Every structure is written in C-alpha cells, then in structure tokens.
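Undergrad: Structural data only, the sequence is not supplied:
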C-alpha cells in the first residue's frame, strides 16, 4: 500500500518529467533551426538528428529517474531552480558528447549545436518550471479538488504550527481551518486561518465541514485521547496526520512522513493507488462523453414529454454533498411536480425507508412521465455532465441531500470519503428494493474497503443488466 502523499509526489514527478522532455525537444529543434537555417543554411541528415534527439530524451529520462532530481521541486527558490537547471543541462550535454563519441558519431555533429541547445534549454526549462509552479499553486488552491486540511493544536502553538505549514509551500494541500484544543476562540483568525472549533464541539463541527485531512499537533496529550481522536476521524473517512517522533499502531495504512518539517504518522482506514484513480478518472471521462451523446439524442423527446405532462422546467437541479463535504449541483430530468420539495414534509410519515433517506413506492409527487423515466433510469442521464466535470464518478456512493447530510454521524460520513457515483454497490444489490439506510451504508463502506477497477467494471455491467431488467427500479 502506497504512502498517502506518494500519489501527489507521483503527479509532481511525472508532470515535471513531461515538462523537461518537452523542453529538451523544443530546445533541440530550435537549435537545429538556428544553426542550419538562420546562421548558415544547409541541408542536414534528418534521420541522424532524430537519433540524437532520442539520445537527449533518454538522458533526460535517466536523469529524472535515477537522480531523484525533482524531489524538492515546489520548495526550490528562483536561484536554486536556476542552479539546478544549469547543472542538469550540463549533464545532458556531457552525456550526449560521451554517447556520440562512444558510437563514433561525434564528427557528424555540429559543435555549435551543443552551445545553442544548452542556452535554449536553460531558458526554456527554467521558464516552464516557474510557470508550472505558479500555475499549480494558483489553480489548485482555488480548485475544490485541493486537499482541505484542518489543524488541531493548542493555543500557544497555533501561530508557529500554522506558519510552518503555510511556509511548507506544498501545492496539494490547503490549511482551511484550525481547532484549538485548550481555548475557545471560535470565529477568530490565526495567521489568516479561521478558528472553527474548540475541544467541546470539535467532532460535531468536523462532521459538517468541507475537510479531507486532519493535522494533529498536541504534544503531551495522553495517548488514550489521541487514539480516540484518530479513531473518530477515521470513522468519518478522513486522513489523520499526527505530529510525533515515534508512534506504533496496528493499522496497515499508517505512514511515517515529513510535512513542513514536522514528523507525522498518517492514518487512514483505506488509501487508493493514484495510478488506478487516474485510470478510473479516464473511464469517467470516456463514459460521460458517451453518456452525454446519448443524453443529447434523447433530450428533445424527453423534454417534450415532460412539458406536455406537467408545467415546470425540463431539468431538476439540487445541491448535493460530494466528496468529503464538497457541495455541488446535481442535474436530472424532472420527474416530479414543481411543488415536490414543499410536499415532502407532509409525506414523511409515509416514508418506507428506515433511516436518513426518503422513499415512497406510490409517491404522489411523481408525474406520469416521471414514473417512466425513473423506471428506465432515463431521469439520471443528465448526471453524465456531473461526471464529466468531476463532481461525480460513474461508480461510487450515493450523494446525499443537504438535510440528510446534516444528520450524519462520523460513521455515516465515511460514505463521503470518495467521489459519489451515478451507480454503486447498493444500487446493483437491489436498487430501490433496499429499505434500510444502515444496509446502504454497509454496502457503500464495503465498496470503499474493497475498491478496485475490476469492481467498478463489474458494477457497471451489473447496473446495465439491472436497468434493462428493471430490477428494483421505482
């Protein structure tokens, strides 16, 4: 099982590698153009220079793979970055000279190309690195995809801890709130970070927060308190980082690492391999594009039927809760009368669902057309847009409404530790036939704990068969 932050380092490493490859290719192509077209026009053997370009790319790959060249990419300053690129370029040039000499091809290569290539590569790579750093910081901090971190510490330490975490300059997390374990300063700010909770209301506040990870810095706190704290946050599906030098715990997903100079142990009941998540996202994009084409074809017919059947808009939108508390607007074809939400309260006593969901087999709010598009799951097809933009996935857990989410405890909240899906484990295990919310939670957590690409593919096929067979669809 990989380190919790290794996935971010992999993204960083491969992104910089691609930038470096692009830079050397452009630099070499420009060097050839300048030398053979601008300085002195002459023809040159294209095949030979393609081979030299391949040598340069290979050297670039070897340098990045074996020298761990970009382990501190985002924390390097401007001067450090320039020094790194000059050294890197010199190594490329020396390596190229050696290769051409050993293959007895150095006499075919213009010496001036070495100099032009080196100068161009330093300028282009340096510019590309700086632009990439600034772009990642700016984009990721503004994006809802950024890892939101809550810091729990003591009042006397808060200033220093927050300052160090902010100065850590990591692109993939954002400190969004702090909780003071020994003081009540809710509503105030420290280092520009809002104080969200104290000791007494810590867990109730976190359940409703948009937070992905928790950083705990509470020295001299009894181990029993820390263990209980970590357990409760794990039950919510959150990743925990505890600032310690040595700590032992029976959990296979526990990792010792450094964050902004602090030694921490990170805890999570489940971590997912970033490469498989990337494949999952590619599946989502591909599947959503196909789904959007289907949606575009059927929309005129569905829209006409909805308009003829009842007054109101064609589409229904509602705020739902996504991964770790992120709110997004979900889209469906409208299947109910326009006053459905207002009438829901008077129908609560007829709820056939045990727990935090509302289900009613003969729901009077559903229109005639609505019953058909629900029976065939056509009403869900606009959600392919939600999948395309990343709010949802093809397979995941059901996104709850805001009023449902407000009643969640830590155990229920763990359902939201992954991106919600159009379909999932409980839908293919009976869809609307399941009448107990606890059973839905168990199935969702079983999906999270046993997640794999193979399981996603299996659920997708089971969903198709369930829809075609109208199994449990109401």
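TA: Structure's in. What do you need? Predicted model, so just to flag it, every value in this text is computed and none were measured.

Undergrad: Please count neighbours and contacts with C-alpha atoms only from this point.
TA: OK.

Undergrad: any idea how far the longest helix along the chain is from the chain center?
TA: Ordering each helix of the chain by length in residues (DSSP state H) puts helix 274-309 first. Put simply, helix 274-309 sits 21 Å off its chain's centre (Cα atoms, centre = their mean, to the nearest Å).

Undergrad: Which other helices and strands does it contact?
TA: helix 368-375, helix 383-389, strand 393-395 (3 or more Cα pairs under 8 Å, 6 or more residues apart in numbering; DSSP states H and E).

Undergrad: mind listing the strands for the stretch 301-450 of the chain?
TA: 315-321, 327-333, 393-395, 421-423 (DSSP state E, counting those that start in this stretch).

Undergrad: Comparison target below:
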C-alpha cells in the first residue's frame, strides 16, 4: 500500500511536467513574437507539433526513468540529486527527436527562434517546478492520508535495521511514532520504545497510528499472532516482513516499503487514485455546501439568535480517522447548558450505553427542532469537509466519551474519515437503537466502498431531507 502511494506521487510528477510543457509551449510562442515584434498566430503546424510534444515528453521522461517509476533497484532514489540530472537528459533527448523530425520533413513554418525559446523556457520551468514541488511535498501531504504515522514492532535487532532504513528514506512520507518490542527486550533503535507487544492495541489508539510494520524472527511468529489479529479487528493496516496469517477481514497483498518487501493486510483497501477522487469530490461538495450555507445563514442566524440566548454555532471535539481529534461545527440547536443537562437525561437514552439519542429532547430549542428535522443544522460541517477532517460520506463521528467505551472491534469504524452522511443516516436511524447495528452498517460501508456507493448515499440523503425523514 505504501509503495502504491509512492508510485502515485511519482506519476503526479510526470503529469505536472506534461502540463507545464504545454504551458511553456504557449509561453514560448508569445515570447518569440515579443522578441521578433511578430504577430504569428498559433497555426496548424504549431498544433501538430504541440500534439507531438505532449506525447514525446512524457515518453522520454519514462524512458529515462526520471522518477524511478519502473525501477526497483536498491540504489534508485527519489531525490532531487537523482531526478534533476535525468530530467535534463530526458528533455534534451525529447527536444532532439522533435527538432530532428522537423528537419526531416523539411518544414519552414516552425520558427527556429521559437524552438530555442521553447527549449530554454521548458527546461528552466521543469527544473524549477520539480525543485519547488519536491521540497514542499512533505508539507503538502502532511494533512492527507498519504502521510502515514507508523509503529515499528518486532525484535530489537530487526527493528533497529528497519528504523535506520526508514530514517534514510524520507521520501516514503511516513512518521515513525516509536517502536514496540517483544517482552523483555531493550530498545536499540533511535526511536522511543512505546511498550511491548501486549500493549500494541492501546498504543495504536493513544498515538493515532495508521500502520504497524512488524519485523520479527520466525520463531516468535505464533507468539505475536493474537496481537496481529487484534490490530486487524481495529482496522489498522499491518505490514509484515515475513510469513502469513489467516485474516478474516483484511485483504492480504504483497507490497513494499521502499525496497523492503512486506506482506500487507489492509481492512481499508483504497488505492491512491480512489483517495484522490474521493477528496476532489469532497472539496467540490464542500465548496458548494459552504456557498449554500452562506445563503441560508441569512435566515438561520437571526432565527437562532431570536429564539434563545447563546451563540450561533455549536462546536464540539469529535474523533476522526484512526483516533485523531477535530472540532466539528453545527448550527446551535440546543440551549446553552445542554451538556450539563445531558447527565440528568441519561436514564431516558433510547440507544444503548455507547451513544446518546432521545426523542423529544427537552434541550432542543424551537428553531433547533426545525433545523434538525430538515438537517440544516449540519450545514457548517461542510467546513470540516473542506478542511479534510470529514468527508461528505463516511461513518458517524463519535464523541470522546463514546470512544472511551469502545471495544477493539468498534475501533474499526474509525479506519475511514467520518462523514456528514453515511449508511446509518440513510438506513432509518430513528429505528436503530443498538450500537452494534450502527457498527455493522459502518463496517458494511467500509468493506463495500466505491464512488458509486458514495453518490448513492448522497442521493438517498437528499431524498430523506426532502421527505424530512430520518431524525
């Protein structure tokens, strides 16, 4: 999985180079005309040449393996010192093929001045863009699911070697939180020892880990098997350097972390393209939702302020993907002391002890009842979606006190981003009073996820809002 993410990043560099080549082609024509004082139009010959350039440049970049996309050699590094020289060679080769082709067909339409300006502009822009993109990539990806927080677990000698390798290869975009060892072994690596294998599930929750990488001698495989299964139940991605376990939930696959081969079990099996597609949909939906929120706020804000004392927005800390906390925003629908009153109403809770839900909740204001019935109170959550803390569709975001009561298998519902809507919301949540049924619906969404499922849930959500059902 980590290797797939790395390939996606490398492909993004090729796409960037191709787009910038298109841009510099046009810029070169403008600069040539300015230098010559000419007004030559972008004629047919230039369009044909542009089509050739758009094919030739990415082929040349892949031919010279500028970004190491087709190589598994141990010395192949995704570093600027390796990328930039090969990029220069690839561009020069592509330009040589291009000019040779123009010479052979003996065309007089394409200006030599244009070719020189294009060559200089193109190679300068590509080198600058690669430098800026590569240097800023870690910051750009830090808030995304590409940037993984991992725990390295195993015997001290193997852990030490693996940590040393990972520290040298920072282009893998991972953070090593710390290490976990077999009982009785001392720490030998440069990273802090978090605990022993028996503490692994609790350490995952405490440190918000995304992945666990296990490297261990064959003799100890059976000893750690129960802890691997507990990680699987939590929905945590596991990478094992050797051997296989019979997983009941997670999908097993052969992958690598850099050049180190691993056997990987992933309960959430989204490839980078699916992650990016879902994120793009979320960003577009978030922007549209915030515009709608702004328009409706003209009516909602005064109604809230006139109905009861207090602020317009309700902010609460919720638990997101893999235990990360974030602040969720809604329009206020309750009185100011709602959280204090909740303790007095616990005996009237219609759900089991894991969640709180009550029909005709006395804390809800008059305007709040209307906002909840129409789901208009959820509108500010589009800000959470735009910021990347939530998705348009996902699992229900739990509160801190709910997560404190979780068993290990409940943690699996946190293996994806929470959503404004989800399977529970469109499956008649008023009739669902057992938290285990909520978990089953969330797990069903995780296991059967697709873009089309998200769209289906969005359409069902809109239908439920129009019918004013589900609350």
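TA: Ah, there it is. Quantities reported herein were computed from a predicted structural model and do not represent experimental measurements.

Undergrad: What segments of the stretch 151-300 of structure 1 are strands?
TA: Under DSSP E, counting those that start in this stretch, the stretch 151-300 of structure 1 gives strands at 173-180, 189-190, 193-197, 213-217, 239-243, 254-259, 262-267.

Undergrad: Residue 441 of structure 2 touches residue 428, doesn't it?
TA: No: counting by Cα atoms under 8 Å, residue 441 of structure 2 does not reach residue 428; the two are 11.3 Å apart.

Undergrad: more crowded one of these two?
TA: residue 441 (19 against 13; other Cα atoms under 10 Å).

Undergrad: Quick check: nearest residue in space to residue 335 of structure 2, chain neighbours excluded?
TA: Nearest residue to residue 335 of structure 2, sequence neighbours excluded (Cα to Cα, 6 or more residues apart in numbering): residue 363, at 5.7 Å.

Undergrad: Now do the same contact list for the equivalent of the one you found over in structure 1.
TA: Using TM-score structural alignment, the equivalent of residue 363 of structure 2 in structure 1 is residue 365. Going by Cα atoms under 8 Å, 6 or more residues apart in numbering, residue 365 of structure 1 touches 336-337, 339-340, 343.

Undergrad: can you tell me how far residue 365 of structure 1 sits from residue 335 of structure 1?
TA: Applying Cα to Cα, to the nearest Å, the value for residue 365 of structure 1 to residue 335 of structure 1 is 9 Å.

Undergrad: With residue 296 of structure 1 instead?
TA: On the measure of Cα to Cα, residue 296 of structure 1 and residue 335 of structure 1 end up 18 Å apart.

Undergrad: More neighbours: which of these two?
TA: Remark: of residue 296 of structure 1 and residue 335, residue 335 carries more neighbours, 24 against 12, as counted by other Cα under 10 Å.

Undergrad: that older thread, would JSON lines of the strands of the stretch 151-300 of structure 1 with distance to residue 102 of structure 1 and mean neighbour count be doable?
TA: Shown next, in JSON lines, are the strands of the stretch 151-300 of structure 1 (distance: least, Cα to Cα, whole Å; neighbours: other Cα atoms under 10 Å):
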{"stretch": "strand 173-180", "distance to residue 102 of structure 1": "47", "mean neighbour count": "22"}
{"stretch": "strand 189-190", "distance to residue 102 of structure 1": "61", "mean neighbour count": "14"}
{"stretch": "strand 193-197", "distance to residue 102 of structure 1": "59", "mean neighbour count": "20"}
{"stretch": "strand 213-217", "distance to residue 102 of structure 1": "53", "mean neighbour count": "24"}
{"stretch": "strand 239-243", "distance to residue 102 of structure 1": "51", "mean neighbour count": "24"}
{"stretch": "strand 254-259", "distance to residue 102 of structure 1": "43", "mean neighbour count": "18"}
{"stretch": "strand 262-267", "distance to residue 102 of structure 1": "47", "mean neighbour count": "22"}
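
Undergrad: In TSV, list those along with distance to residue 283 of structure 1.
TA: Formatted as TSV, these follow (distance: least, Cα to Cα, whole Å):
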stretch	distance to residue 283 of structure 1
strand 173-180	25
strand 189-190	42
strand 193-197	37
strand 213-217	26
strand 239-243	26
strand 254-259	29
strand 262-267	29
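
Undergrad: Out of those, flag the one nearest residue 465 of structure 1.
TA: Residue 465 of structure 1 lies closest, by Cα to Cα, to one member of the strands of the stretch 151-300 of structure 1: strand 239-243, at 35.8 Å.

Undergrad: Could you report the neighbour count for residue 225 of structure 1?
TA: Residue 225 of structure 1 has 10 nearby residues by other Cα under 10 Å.

Undergrad: what's the mean deviation for the host helix or strand of residue 133 of structure 2 versus structure 1?
TA: Take DSSP states H and E as the rule and residue 133 of structure 2 turns out to sit in helix 112-141. On superposition with structure 1, the mean distance recorded for helix 112-141 of structure 2 (mean Cα distance after the TM-score superposition for structure 1) is 2.8 Å.
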